[in-house]
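Novice: sequence plus the predicted model coming up.
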Amino acid sequence: MVGKLKKMDLGMLLILVVFMVISTLLVHSATSGNSEYANYDVKTVIFYIIGFIVAMVATMIDYRILLKGWIYLYGIGIVLLVVVYLTAPEINGAKSWFVLPGGLQFQPAEMVKIILIITIAFLMGRRQGDPLLIRKDLLVIAVFSFVPFMLVMIQPDLGNAIIYLVIVLGMLWIGNVKYTHVLIGLAIIIAGLVLFVFLFNTYNKQIYTYLHDHNKTHWFERINGFIDPKNASEKEVYQAEKAKIAIGSGGLTGDGYMKGDSKNRRFIPYPYSDSIFVVIGEEFGFQGAAVVLMLYFLLVYRMIIIAFQCYDTRGSFIIIGIVTMYVFQVFQNIGMMIGLMPITGITLPFVSYGGTSLLLNMLCIGLVFSVKAHQEKYELDN
């Protein structure tokens, strides 16, 4: 077991320690002066310590055990998504969280991202590098992906639903899909997006009325504020507009740590969570944002190197799925703060406050280390 721990990537561990320091400082700044969020910085350190332990435990567990039990993991994930929708209280317009003792919250949709990656890795791994077939592979993957996608959409949790879709596309891209199938898939996605925007604009009032009657206008307001900001209400564009103003005010070097004017005057919703990149841009400017982005690049780079070194393609698929998830979450979170993407509530990995997301992200890191630690050639036939 100790030998497996020695195979943990020291470069990645160092990057994560730096992220811990950055996250703690930013959460402290974002919550200072607000008694409602007292000790969130301390909790961040505690979650990180637990997260490193989770990563170590995951490293020692052979990832192929998870691949063998993929169907059971998938079933557990689906059951949790159904139960949370039927029984959980509505928080921020969505029924996505179990409320645990002590005020802690658990979001099954976060865990299902890992389960979906394992499921697709197993399904693609059956081909052993041969091109994926439409009936035997692509349609099966589509079905297993569509079920959690829809269960998360109806919560509604648009952010995680989009992540599921991106994970599937990213893993298929490196799964030896024929180019004709890629072109067909892209055509379907583009056509679907165009149709969605057309119908959304055409029946805008009817959609809003229906959702308003069912008390589910949360996702409508976010999409409407992105598609048609000029005609959207102040509420629909408030977070995006305030975020852009705050980031722009930071300039090259920022206003200084804990001196962000928009943050201190509480113009920014959820500065410790969804909008934590605004704190980076306002207080540390372009230079601070560039440092954070470089850390993400180095982290992803190390994971891709490990994926290339795998003898087992299923391990490579797992790592690429995790890489895809991280890259999109970073792009989405920063993109929605600068007006490139709609507001979806996706947090910034390893930086935003949140126990569930951080622990599951560290579990993903542990999976990457597990893939690296269990690649001995003689083990592959066992």
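Specialist: Here it is on my side, so go on. Residues are numbered from 1 along each chain as shown.
Novice: could you use CA atoms for every contact and neighbour count after this?
Specialist: Fine.
Novice: would you mind listing the buried residues in stretch 52-72?
Specialist: 52-64, 66-67, 70 (16 or more other CA atoms under 10 Å).
Novice: ugh, wrong one, I meant stretch 127-137
Specialist: Neighbour counts over stretch 127-137 (16+ other CA under 10 Å) mark Arg127, Leu132, Leu133, Asp137 as buried.
Novice: take this one as well and set it beside the first:
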Amino acid sequence: MLSKLRNVDWIIVVILLIFMGISVALIHSGVAAWPKFQGYGKRMVFYYLLGFICFFGMFLVDYRLLLKYHWFILAVGVFLLVIVIFIGGTLNGAKGWIKIPRVDLNIQPAELFKLVLIISLSAVIGQKSKIALTFWRDIVPLSLFALIPFGIVMAQNDIGNALSYIVILFGILWIGNLKYTHTILLLLVIAASLYIGIKSYITFHEQITTYLESTNKQHWLDRIDPWLLPDLASSDASYHTQNALIAIASGGMLGDGYMQGAYVQSGFVPYTYSDSIIVVVAEEFGFIGVSVLVLLYFILIYRLIITALECKRREGPILIVGIISMFLYQIFENIGMFIGLMPLTGITLPFISFGGSSLLINMVSIGLVISIQLYGRQEEELPFVGYKKVDM
């Protein structure tokens, strides 16, 4: 036990503690204008304590056990995605939450499935030899791991988590020895799909608007119009992003000071404790504050990469790249949607935004990386782990 603790990357633990302090302080400032959300800072402390318990518990478990039972984990993950459609609650427009009343915690299976997807893809690719992945035997079947859940989660009005599955899939395929020709092909397909989709949305906006309103799905307009067609967006739809942009710009280089941001403290920016928490950073601490936060993310990801490079087993780096892909997408999407680069999706800022479900998944993910650090240097198989590498 003590020998394992000595091998833990304590720089990562320190970064997590710093994130905890930053998160609680920002949430406290973000809810100051919203009386009904008072106390969220204290609840975030509880979530972090629970998260650290999960973190330490996770890294004490040999990650290869998760790989052995990845089919069972995948089945449970898909089951939760489906069952939440019938029994789940709706929160912020997304129907996909299971409430745990005694601990006042909402669990989102779509959030959990990101880690499930990473484990399953890593287990399957890790069993293959190091030859390049083939298109029909490898890429197409593996893509179904992400595309089927993608469709299920899109039906729950959660485009943010749904898109993360595609990013994770591409990251893991890439580290799993994707051919350059297939890489270029996939990038071209993604680029072409984005171009055609955006062009079609702009060209046929009136018809799309009529259809979405007739099917009671106008929430998609509220997410996409402020991004692609801000002049045509309704005042309600553009209220969030416009005020966020003004608040970010008003922060300047050094910011207005802690709990001194005019837009945040006046309640003009919604969800400043969760999705919009980067606006609190920008308005109250300015460009310097945002840069420091991004630097902390950079250090964390750098330490994850170091762990991947030190791992002697094939599955370890694949798992870590999947986790890095998940974090990078969330960071880019969350910051990008408030500066006009990305559509508004409701993705939280990792380790900073309020939310027990997302925080616990992130903490378990980092615990999994530490487990890889502790056990991934061992080249031998566990005696009770029965899968073998196969050539495909």
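Specialist: Everything's here; your move. Just so we're clear, the structure is a prediction, and the values are computed from it rather than from any experiment.
Novice: quick check: TM-score for this pair?
Specialist: For this chain pair, the superposition-based TM-score is 0.96 by TM-score structural alignment, normalised by the length of the first structure; 382 aligned residues with a CA RMSD of 1.4 Å.
Novice: of the buried residues of stretch 127-137 of the first structure, which is the nearest to Pro89 of the first structure?
Specialist: Set against Pro89 of the first structure, the nearest of those by CA to CA is Asp137 (37.4 Å).
Novice: next one: the aligned partner of the closest one in the second structure relative to Gly176 of the second structure, how far apart?
Specialist: Aligned by TM-score structural alignment, Asp137 of the first structure pairs with Asp138 of the second structure. Note on Asp138 of the second structure: its distance to Gly176 of the second structure, by CA to CA, to the nearest Å, is 10 Å.
Novice: and what of Glu381 of the second structure?
Specialist: Taking CA to CA, one finds Glu381 of the second structure at 20 Å from Gly176 of the second structure.
Novice: the more surrounded of the two?
Specialist: Legend: neighbour count by other CA atoms under 10 Å for Glu381 of the second structure and Gly176, higher for Gly176 (25 against 12).
Novice: wait, doesn't the more buried one sit right on Pro317?
Specialist: No: look at Gly176 of the second structure against Pro317 with CA atoms under 8 Å: they stay out of range, at 9.2 Å.
Novice: what touches both of the two?
Specialist: Common contact partners of Gly176 of the second structure and Pro317 (CA atoms under 8 Å, 6 or more residues apart in numbering): none.
Novice: related to what we said a few turns ago, how about a markdown table for the buried residues of stretch 127-137 of the first structure, with distance to Phe277 of the first structure and secondary structure added?
Specialist: Listed next are these as a markdown table, based on distance: CA to CA, whole Å; DSSP: H, G, I helix; E, B strand; the rest coil:
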| residue | distance to Phe277 of the first structure | secondary structure |
| --- | --- | --- |
| Arg127 | 41 | coil |
| Leu132 | 39 | coil |
| Leu133 | 41 | coil |
| Asp137 | 39 | helix |
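Novice: turn those into a markdown table, including distance to Tyr353 of the first structure.
Specialist: Compiled in a markdown table, these are given as follows (distance: CA to CA, whole Å):
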| residue | distance to Tyr353 of the first structure |
| --- | --- |
| Arg127 | 40 |
| Leu132 | 39 |
| Leu133 | 42 |
| Asp137 | 38 |
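Novice: closest to Met303 of the first structure out of those?
Specialist: For these, the residue nearest Met303 of the first structure by CA to CA is Arg127; the value is 23.1 Å.
Novice: as a check, name the ranges of all strands in the second structure.
Specialist: For the second structure, strands defined by DSSP state E occupy the ranges 89-91, 94-100, 105-107.
Novice: just put those strands in TSV and tack on distance to Met20 of the second structure and mean neighbour count.
Specialist: Listed next are the strands of the second structure as TSV, based on distance: least, CA to CA, whole Å; neighbours: other CA atoms under 10 Å:
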stretch	distance to Met20 of the second structure	mean neighbour count
strand 89-91	24	14
strand 94-100	23	19
strand 105-107	18	18
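Novice: Phe332 of the second structure is nearest to which of these?
Specialist: strand 94-100 (20.9 Å).
Novice: mean offset of that closest one relative to the first structure (after superposition)
Specialist: Strand 94-100 of the second structure, aligned to the first structure and superposed, deviates on average by 1.7 Å (mean CA distance after the TM-score superposition for the first structure).
Novice: in the stretch 51-200 of the second structure, which spans are helices?
Specialist: Taking DSSP state H, counting those that start in this stretch, the helices of the stretch 51-200 of the second structure run over residues 63-68, 70-87, 109-126, 140-154, 159-175, 180-203.
Novice: got the angle for the second one vs helix 140-154?
Specialist: In this case it means helix 70-87 of the second structure. 20 degrees (axes from the mean of the first three to the mean of the last three CA atoms, to 10 degrees).
Novice: ok now helix 70-87 of the second structure, how far from the chain's centre?
Specialist: Put simply, helix 70-87 of the second structure sits 18 Å off its chain's centre (CA atoms, centre = their mean, to the nearest Å).
Novice: and what of the longest one?
Specialist: Per CA atoms, centre = their mean, the displacement of helix 180-203 of the second structure from the mean C-alpha position of its chain is 22 Å.
Novice: circling back: most neighbours per residue, which of the helices of the stretch 51-200 of the second structure?
Specialist: Neighbour counts (mean count of other CA atoms under 10 Å) averaged over each of the helices of the stretch 51-200 of the second structure peak at helix 109-126, with a mean of 24.
Novice: show me the contact partners of that helix.
Specialist: 66-68, 70-71, 73-74, 77-78, 80-81, 84, 96-98, 142, 145-146, 153, 161-162, 164-165, 168-169, 172, 176, 314-315, 318-319, 322-323, 326, 357-358, 361, 365, 389.
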